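>>> Sequence and predicted structure, then a few things I'm wondering about:
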Amino acid sequence: MNRTIKKVAVLGSGVMGSRIACHFANIGVQVLLLDIAPKELLPAEEAKGLKLDNPAVKNRIVNASLQAAVAANPSPLYRKQDVSRIKTGNFDDNLKDIAGCDWTIEVVVERLDIKKGLFERVEQFRKPGTLITSNTSGIPIHMMTEGRSDDFRKHFCGTHFFNPPRYLKLLEIIPTPETDKSVVDFLMHYGDLYLGKTTVLAKDTPAFIANRVGVFAIMDVVQVMSELGLTVEEVDKLTGPVIGHAKSATFRTSDVVGLDTMINVANGLAQNLPNDEAKHVFQLPDFIKKMAENKWLGDKTAQGFYKKVKGAGGKSEIQALDLNTLEYKPSAKVKFATLEATKPIEKLADRFKVLAAGKDKAGDFYRKTFAGLFAYVSNRIPEITDSLYKIDDALRAGFGWDLGPFETWDALGVQKGLELAKAEGKTVAPWVEEMVAAGHTAFYKVSEAGVKQFYDIESKSYQAIPGMENFIILDNLRATGKVLWKNAGASVLDMGDGILNVEFHSKMNALGSDVIQGLLKGVELAEKDFRGLVVGNDAPNFSAGANLGLVYMFALDQEYDELNLMIAQFQQAMMRMRYSSIPVVGAPHGLALGGGCELNLHCDRVVAAAETYMGLVEFGVGLIPGGGGTKEMTLRTALKYEEGEPEYNLLRNAFMTVSTAKVSTSAHEAFDLGFLRRGDEVVVNSNRVLAQAKAAAIELAEDGYTQPLQKTNIKVQGKGALGMFLTGVHAMKEGRYISDHDVKIANKLAYIMCGGDLSSPTEVSEQYLLDLEREAFLSLTGERKTLERIQSILTTGKPLRN
């Protein structure tokens, strides 16, 4: 059956339902969002003389939920206007409308009787053959289909989204024994390709995969913490970025999610896992019970493991809960020798051996928690899944771990992990010992063809991870000798099929001289022996921009010749990419700011992850875009003149985008801001970006790509537009919206974008605009207030308004 999803019904508009609806709207699907009709009028409704059967009353709950979702920050929508794809209604009047939907998703309260009652009503209207799924985090999936028809059972399964659905990548697919295999295959594919999810096939066991292991890991940390006498701050320091987990670590995450949520899942697991060898870990300690009694549930009650209070002088400060006294105290600075030893180690996988070898309390903590985690996940196969890679996928995508449990075990060493477990009295599953005895020393390996493989327990051999053929993983290319050139900041890799890739690996992927050298080398090699170039990487962010520290150092020492040379080299590298004889494709994801945005502006095509945050943010540090960004925004605006749009309006919009340092909240919004243009692509699943960028480079090459010529006919507006901008900037200053230094920067930006002091509209060259841009950038580095702004960003990470 060739199944297409054009319209989805979401039943239940709470936090999860409304946001699932928004994410389907993000990808262009029409959504019918339904909820219950109110049983009572609000005073305001009574005052208006409304009745319960009034449409505004009947849809009050669903409309309020959707409005709250749209107003949320971060937004569940790629663009605010995408909400127009969502139509609201109520179960009384509109349940019949699911007959026109291809997929119905139930997201009501976590009670089996309510879900079953709703499904009984759904079956009256659902069109046979359409998908029907439940988003539940705990209720056994098979129990929901009791009393339903064969067609309903055949097309039913669990689809467990993680909150927030737009941002957390995990989607667990949980079939029942009666679910048709074609339905499971479709959902696995659709979740990956269209919803951008890491789709993981899970068994119908309590809490499925991610919550089962993730909540175990949290509760085990709590137990070890009590055993070693560690504080809340110490545990969060030990369980954060140093081991590849979120900065919010353990207890700050609990405060954000809500302690009640963790309690509910832990209690559910403690009650429903009679045969789990570690079920005692899910028993709540007394301090968590006491916190629940006190309603210290985290952010939703303004206090949990942490509390924000007003300190001396009215300044806010964060206090942490002392678990012994249950009193709050100022957060203490945490320092462990073991953590200090990992500071020089950039690569995450290389830290684990150092952490587990620590001689202090931190080392004790890691040995105990690693031992507990390794033993637990080994014993969950085949209970919750048959394949170990699914556990790693679920924890990375659902809990934001950079490395899953088995990947962490590999980093430490399988034999070392076994020794840790035994030393801590933990029992590892026999299959691990058998694997090692057979001479296999890792859970994963990369084949000679560059394909990542996992150890398959049933066949006792390594098998390719299904679906990986759709992704390009640069570490896999590296492992098979595909690096053609490298320096400290960049590498050039052979992606195959005549396409090269330039990868950054500087801090935050900042664009310094090493990265520029790598870009130029990539173009040079591609022009000589290949047919295309991709610029992309597997880091959390594409690039946070140019090396601001270097700019600050040169400016502080008044090394203006060096600065001028650096800016010129950056500009020349961008133009070299734009006017090479081979197609260059940018593959941004995450942050693509400043120089990272300018780089993509100069690519022949951009294939961006949906979660790409692009912006020319130099204004915030007292500068203007100096790597061709100002030139390119001026050029792109001039190209739109030919389409007949009002010229001054277009130029003003581009000027405002740059002068207010706007950053897109998604790749879709980057089109609205002019950073992406017609022909560029958006890929919902960030894991697919590099593969799609490679395909785009091949397409451009096979379409007969020819080297373009630099433009010499860019229409600029001259004094007429410049006067308009200067007047507008002055008015902003008089209204006290901007500072004197903002005026200076804005006037310089306007001068460039208008083409300088020209008496009338004139055609100029790209090089003319680049020279104006470089001159303005250089002059601003000599301003004390600009240096103060740069220093603030470098030292505090916060912009300074001066």
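Alright, I've got the coordinates. Numbers count the residues shown, from 1 in each chain.

>>> C-alpha only now, for contacts and for neighbours.
OK.

>>> Going along the chain, name the helices of the stretch 451-600 of the chain.
474-479, 513-529, 548-556, 560-578, 595-601 (DSSP state H, counting those that start in this stretch).

>>> neighbouring contacts of stretch 274-289?
216, 219-220, 223, 263, 266-267, 269-270, 273, 323, 326, 376 (Cα atoms under 8 Å, 6 or more residues apart in numbering).

>>> of the residues you listed, buried ones?
Neighbour-count burial (16 or more other Cα atoms under 10 Å) applied to the contacts of stretch 274-289 gives Phe216, Met219, Asp220, Gln223, Ile263, Ala266, Leu269, Ala270, Leu323, Tyr376.

>>> can you tell me which two in these are farthest apart?
Farthest apart among these by Cα to Cα are Leu323 and Tyr376. That separation is 26.4 Å.

>>> residues in contact with the helix or strand hosting Gly158?
Under DSSP states H and E, the secondary-structure element containing Gly158 is strand 156-161. Contacts to strand 156-161, defined as Cα under 8 Å, 6+ apart, come from residues 20, 131-137, 141, 145, 170-176, 179.

>>> what about versus this one:
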Amino acid sequence: MSVYRFKKAAVLGAGVMGAQIAAHLANAGVPVLLFDLPAEGADKNAIVNKAVANLGKLSPTPLALKSVAQQIVPANYDENLESLRDCDLIIEAIAERLDWKKALYAKILPFVAPTAILASNTSGLSINALAEVLDESLHHRFCGLHFFNPPRYMHLVELIPCARTDEPVLTALETFLTSTLGKGVVYAKDTPNFIGNRIGVFSILSILHHTAQFKMGFDDVDALTGPLIGRPKSATYRTCDVVGLDTMAHVIKTMADTLPADPWHTYFKTPEFLQRLIDAKALGQKTGAGIFKKVGKDIHVLDVAAGDYRPSAAQVAPEVLAILKDKNPQSKFKALRASAHPQAQFLWACFRDLFHYCAFHLGDIAASARELDFAIRWGYGWQMGPLETWQAADWKQIAAWIAEDIAAGKAMSSAALPAWVDAIAGVHGPDGSYSAAEDRFLPRSGNPVYARQRFPDPLLGERFAPGETAYEDDSVRLWHDGDGIGVLSFKSKMNTIGDGVLAGVQKAIDIAERQFQGLVIWQSKEPFSAGADLAGALASLQEGRIDDFRAMIAQFQATSQRIKYAQIPVVAAVRGMALGGGCEFQMHAARSVFALESYIGLVEVGVGLLPAGGGLKEIAVRVGMNPPNGDVHAGLKPYFEAVAMAKVSGSALEAKELKLARESDVVVFNAYELLHVAKAQARAMAESAYRPPMPPKAVPVAGRIGIATFKMMLVNMQAGGFISEHDMEIATRIATVLCGGDVDRGTLVDEDWLLALEREHFVALAQMPKTQERIAHMLKTGKPLRN
């Protein structure tokens, strides 16, 4: 293992990227200094302080918890350079000017500790050129470190060694980035724009070219180049607006200036329409207008021919839509190429030229196809990388079609496909991913950090051993790796919880108690669980089967209790949404392990109900058995607000603040390490002679006085128009359950009492027409109804 330990970090430059990188370091609990120029006036750190204050205004927020901003220490280059001596990692993130970066390096060099690593967060400047200003003693500790924006959410970080960077330095950084910051690391060669932006920006340039060639509308292009082809909703032109049209022009110019010999160089120029928008200060989202702009509630799009905006009316031709919905990539691409429709021709041309460019430059920019495909998937949000897409569509056939188009003068460049393209059947296979530079297939990294990823992000054709099945039915699967820990996964859509899952969980725990030391509830895909099966519940209600409905709720509660009182530790491994019943299941686990990007909430209010899978009971027990300053009502208040307002945490750390996760619960930053950590937690508890908690027999409750106090708050909210009459009804019933019902303050109750209250008020609400309207509306639209 590496001897490097990143105890403290510094970020140089408090611009948009620098401040957000500092924020994510702070999210991960890394003490961080944020530097910038000294400001005029008494507060020399005013520039940094303003940048830190602005973090809380950004959306999506870079802060996993608002209070994290307080952990960023402001600094300036005049007064605080001495503090750099304590930093193990220094990340420079100032503007993309080679001369400015070199001048800053010269300034900080005397203060860099002998073992510190210095990295530049550049999006495309030469790392070796930057190294020239550094003392030779620092060359082996210097590299490029390119975070993608926004750093908290984008999985990709490109790691770019300079000619003399030491291998242990790179291994240590890769480990830190992967496990501590939760990133996907791609090694890139020191070439202009590295991998992600080199390929991603070329893809945009090719779409720009073919948009004009086929006389397409920008809105139609975005309709075609978004989710229909496995790319984000922002597609192409909306992405340009979000990035900033001036930024796009700068990146295009960088490619033009630094890649004069590129066979596609003639296309590395900003289109006239784009330059006109820039000249008019219509730079995209940050100025309120760009290629698109919002007019009232409507979206308008630039019409180049008319020289003005028009209402956006994106249309995908039915015949092209039918092609794109084909799940077979081979027949899909064959149909795209054969179709005479301009939209199909446009898409084929865009794919063809992207494939051509990737193949031509693979050996120059990346160690293998793995790095190229991951860079685009993780950095641009595509479901499949370009070379994966090509291979899935029939490598040999696509290659032949590309060659035909090159010969016919249809491709953007006349450069021939590299010879290696014809020598292989695809770039990803059982031996790894193809390296054009080495003419062989390279396996995945041997860095020990990846042993923590039981199921890493798979490339095309990769299969990871699914484990040995211990039990499986239509709703759940229980499996193991022979390590004494069972893993339970749901098989329902969105991992919702219906009768089958409830029965399956109880069956799995029965088996796990006989066969395993511990059990982890983990889903192979997000979310952890979107909650109860609303469709099944609504059907029971509408058919008048109230007894069946009541029995289902009792079974839900029994399952939660079975999780809590299992004779082995049950650990919930949560990533993505854990809503309603999903939240209640993790609340009953012996411990929860959360991926940072976990969104937790008891949201039943949105469908006119209250939590009744034991969630309110569990809150009442937790507070009653450990009331703050002996005041049960005060302890219930934050829970009541979270449940009555259907609050959902913006991160796992915020879930702790909302009291929907325990302080003892664990948060991991890399979602691919979640299962590893959860199994380790289960094993550690088992090896500590785990026993389930004793059922509490005497829980003090807030009683009718607590209910009345909550109701006063609700009356004021209703009078102010903040909640409806039905919201008032639901919230009052939530307060009633949390406070233990119509009893004296301090009355001692048990869990069965609280569970009975949950069932009573849940069933009563479920029979109300307004609640059934809410459920139906949610099922139809996916959005809550306020009635």
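Now that the structure is in, tell me what you want to look at. Computed from a prediction, not measured in an experiment: that's the story for all the values here.

>>> And the TM-score between them?
Remark: TM-score between the superposed chains equals 0.91 [TM-score structural alignment, normalised by the length of structure 2]; 768 aligned residues with a Cα RMSD of 2.7 Å.

>>> ok so, going back, format the buried ones among the contacts of stretch 274-289 of structure 1 as JSON lines; extra columns: secondary structure and distance to Pro646 of structure 1.
JSON lines is the format used below for these (DSSP: H, G, I helix; E, B strand; the rest coil; distance: Cα to Cα, whole Å):
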{"residue": "Phe216", "secondary structure": "helix", "distance to Pro646 of structure 1": "60"}
{"residue": "Met219", "secondary structure": "helix", "distance to Pro646 of structure 1": "61"}
{"residue": "Asp220", "secondary structure": "helix", "distance to Pro646 of structure 1": "63"}
{"residue": "Gln223", "secondary structure": "helix", "distance to Pro646 of structure 1": "66"}
{"residue": "Ile263", "secondary structure": "helix", "distance to Pro646 of structure 1": "59"}
{"residue": "Ala266", "secondary structure": "helix", "distance to Pro646 of structure 1": "61"}
{"residue": "Leu269", "secondary structure": "helix", "distance to Pro646 of structure 1": "63"}
{"residue": "Ala270", "secondary structure": "helix", "distance to Pro646 of structure 1": "66"}
{"residue": "Leu323", "secondary structure": "coil", "distance to Pro646 of structure 1": "64"}
{"residue": "Tyr376", "secondary structure": "helix", "distance to Pro646 of structure 1": "65"}
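
>>> Please dump those residues into CSV; it should also carry distance to Arg121 of structure 1 for every row.
Converted to CSV, those look like this (distance: Cα to Cα, whole Å):
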residue, distance to Arg121 of structure 1
Phe216, 37
Met219, 39
Asp220, 42
Gln223, 45
Ile263, 32
Ala266, 32
Leu269, 30
Ala270, 33
Leu323, 48
Tyr376, 41
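
>>> ok, the spatially most central residue of structure 2 to Ile21 of structure 2 distance?
Most central in structure 2 under Cα atoms, centre = their mean is Tyr153, positioned 5.2 Å from the mean C-alpha point. With distances taken as Cα to Cα, to the nearest Å, Tyr153 of structure 2 is found 11 Å from Ile21 of structure 2.

>>> for Gly467 of structure 2, same thing?
37 Å.

>>> Looking only at neighbour counts, state which of the two leads.
Each of Gly467 of structure 2 and Ile21 had its neighbours counted (other Cα atoms under 10 Å), and the higher figure belongs to Ile21 (27 against 13).

>>> thinking again about what came up before, let me know which of the helices of the stretch 451-600 of structure 1 is the nearest to Lys353 of structure 1.
Across those, Lys353 of structure 1 has its closest neighbour in helix 474-479 (20.2 Å, Cα to Cα).

>>> Show me what that closest one is in contact with.
Contacts for helix 474-479 of structure 1 (Cα under 8 Å, 6+ apart): Val446, Gly450, Val451, Lys452, Val483, Leu493, Asp494, Met495, Asn537, Asp538.

>>> buried residues in that helix?
Leu474, Asn476, Leu477, Ala479.

>>> can you redo those as TSV with distance to Leu519 of structure 1?
As requested, these are exported to TSV (distance: Cα to Cα, whole Å):
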residue	distance to Leu519 of structure 1
Leu474	16
Asn476	21
Leu477	18
Ala479	22
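
>>> Check these against Val716 of structure 1 and report the nearest one.
Distances from Val716 of structure 1 to the buried residues of helix 474-479 of structure 1, taken by Cα to Cα, are shortest for Leu474, at 42.3 Å.

>>> What lines up with Gln285 of structure 2 in structure 1?
Correspondence of Gln285 of structure 2 to structure 1, assessed by TM-score structural alignment: Asp299.

>>> how about that match, what does it touch?
Contacts of Asp299 of structure 1 by Cα under 8 Å, 6+ apart are Asp255, Val256, Gly258.

>>> Any of those buried? List them.
Asp255, Gly258.

>>> Just the ones of the contacts of Asp299 of structure 1 in strands?
Residues of the contacts of Asp299 of structure 1 located in strands (DSSP state E): none.

>>> Sitting in helices, which of the contacts of Asp299 of structure 1 do you find?
Among the contacts of Asp299 of structure 1, the ones falling in helices (DSSP state H) are Asp255, Val256.

>>> quick check, nearest of the contacts of Asp299 of structure 1 to Gly735 of structure 1?
Looking across those and measuring by Cα to Cα, the closest to Gly735 of structure 1 is Val256, at 38.8 Å.

>>> Map the closest one across to structure 2 for me.
Per TM-score structural alignment, Val256 of structure 1 is aligned with Val242.

>>> and its match, how far is that from Asp279 of structure 2?
To Asp279 of structure 2, Val242 of structure 2 is 18 Å away according to Cα to Cα.

>>> one step back: please say which position in structure 1 the residue nearest to the centre of structure 2 maps to.
By TM-score structural alignment, Tyr153 of structure 2 lines up with Tyr167.

>>> Count the neighbours of Glu136 of structure 2 for me.
Glu136 of structure 2: 11 neighbours (other Cα under 10 Å).

>>> And it? What does it align with in structure 1?
Using TM-score structural alignment, Glu136 of structure 2 lines up with Asp150 in structure 1.
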